[in-house]
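no FASTA, just this:
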């Protein structure tokens, strides 16, 4: 991915109960996999701001392109990549791959906006996230 840097990888099992009538992992779960990776990444970077300072992110859009159906059993990895930040926005990109063959099964994107939870208004990204983006732009 040109202009993007891998910042986080999360691995998780594919669960039997997540299958649909076609014996594929239901499409809604792909968004859950991206969400779980995103939450863990943000916790690692800025848990204090999110929990103690009444700040956090809201999802303003999300997309997923389904390339190959995921099937049970197995494990999936979700890689998070970042691009150029805005004042308060976080562009994030995702790749979902099975651990047993590493092919790209789905790719996604989500734009997040950092907010003050009390007012609901956008605010500048915290320093920890700015540093993550600055480091990503160097490579």
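Ah, there it is. Quick caveat: nothing in here was measured; it's all calculated off a predicted structure.

going forward, measure contacts and count neighbours with C-alpha atoms only.
Noted.

Counting by contacts, list what the longest helix belonging to the chain packs against.
When the chain is parsed with DSSP state H, its longest helix is helix 27-52. Counting contacts by 3 or more CA pairs under 8 Å, 6 or more residues apart in numbering; DSSP states H and E, helix 27-52 is packed against strand 5-13, strand 55-66, strand 75-82, helix 127-138.

Quick check: buried residues in that helix?
Across helix 27-52, burial judged by 16 or more other CA atoms under 10 Å covers 27, 30-31, 33-35, 37-38, 41-42, 45-47, 49-50.

that older thread, can you put the helices and strands packed on helix 27-52 in CSV and add distance to residue 92?
Formatted as CSV, the helices and strands packed on helix 27-52 follow (distance: least, CA to CA, whole Å):
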stretch, distance to residue 92
strand 5-13, 10
strand 55-66, 9
strand 75-82, 5
helix 127-138, 11
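
Second structure follows, compare the two:
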């Protein structure tokens, strides 16, 4: 397996500020690996709700994560202030592959980067559904070149 190289900050059209918390650190003194997935989820959902593309409480469509992955390049630790870059690598009729990268302070290279795939489903039936126009438009803004 080929090890990925860290992406640059400019490769991501949206950045969400993410201050670390004391509880993010593990006994080894750095942000625990599972915490990065929470950062990813927070950045994507903050973007979508801010644009009115996702109503997490009452919307008819919700996103379910069906795949994730992350590569780590350098440690982050409390009290680092991070930024999570978000882009869309693939946009289907009911699914989206997000690519994300975590940057420390003003660093240009990612300290971690990963992906996750959402399948958007009807809230009641949990069956895949076509992306609503407002959601698709918000995701189009994040398309990777």
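Arrived safely. All figures in this text were calculated on a predicted structure; none of them were measured in a lab.

TM-score for these two?
Laid over one another, the chains give 0.85 as their TM-score (TM-score structural alignment, normalised by the length of the first structure), with 135 aligned residues with a CA RMSD of 2.1 Å.

on that earlier part again, any chance of CSV for the helices and strands packed on helix 27-52 of the first structure, columns distance to residue 121 of the first structure and mean neighbour count?
Formatted as CSV, these follow (distance: least, CA to CA, whole Å; neighbours: other CA atoms under 10 Å):
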stretch, distance to residue 121 of the first structure, mean neighbour count
strand 5-13, 27, 16
strand 55-66, 10, 16
strand 75-82, 23, 21
helix 127-138, 18, 14
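
and the most centrally placed residue in the second structure, how far is that from residue 113 of the second structure?
When CA atoms, centre = their mean is applied to the second structure, the residue found nearest the centroid is residue 40 (3.3 Å). Applying CA to CA, to the nearest Å, the value for residue 40 of the second structure to residue 113 of the second structure is 9 Å.

Repeat that for residue 78 of the second structure.
From residue 78 of the second structure to residue 113 of the second structure the distance is 19 Å (CA to CA).

Which one of these two is surrounded by more residues?
A direct count of neighbours by other CA atoms under 10 Å for residue 78 of the second structure and residue 113 places residue 113 higher, at 25 against 16.

Check the alignment and tell me where that one lands in the first structure.
Taking TM-score structural alignment, the alignment pairs residue 113 of the second structure with residue 107 from the first structure.

Can you tell me the closest non-neighbouring residue to its match?
Nearest residue to residue 107 of the first structure, sequence neighbours excluded (CA to CA, 6 or more residues apart in numbering): residue 95, at 4.6 Å.
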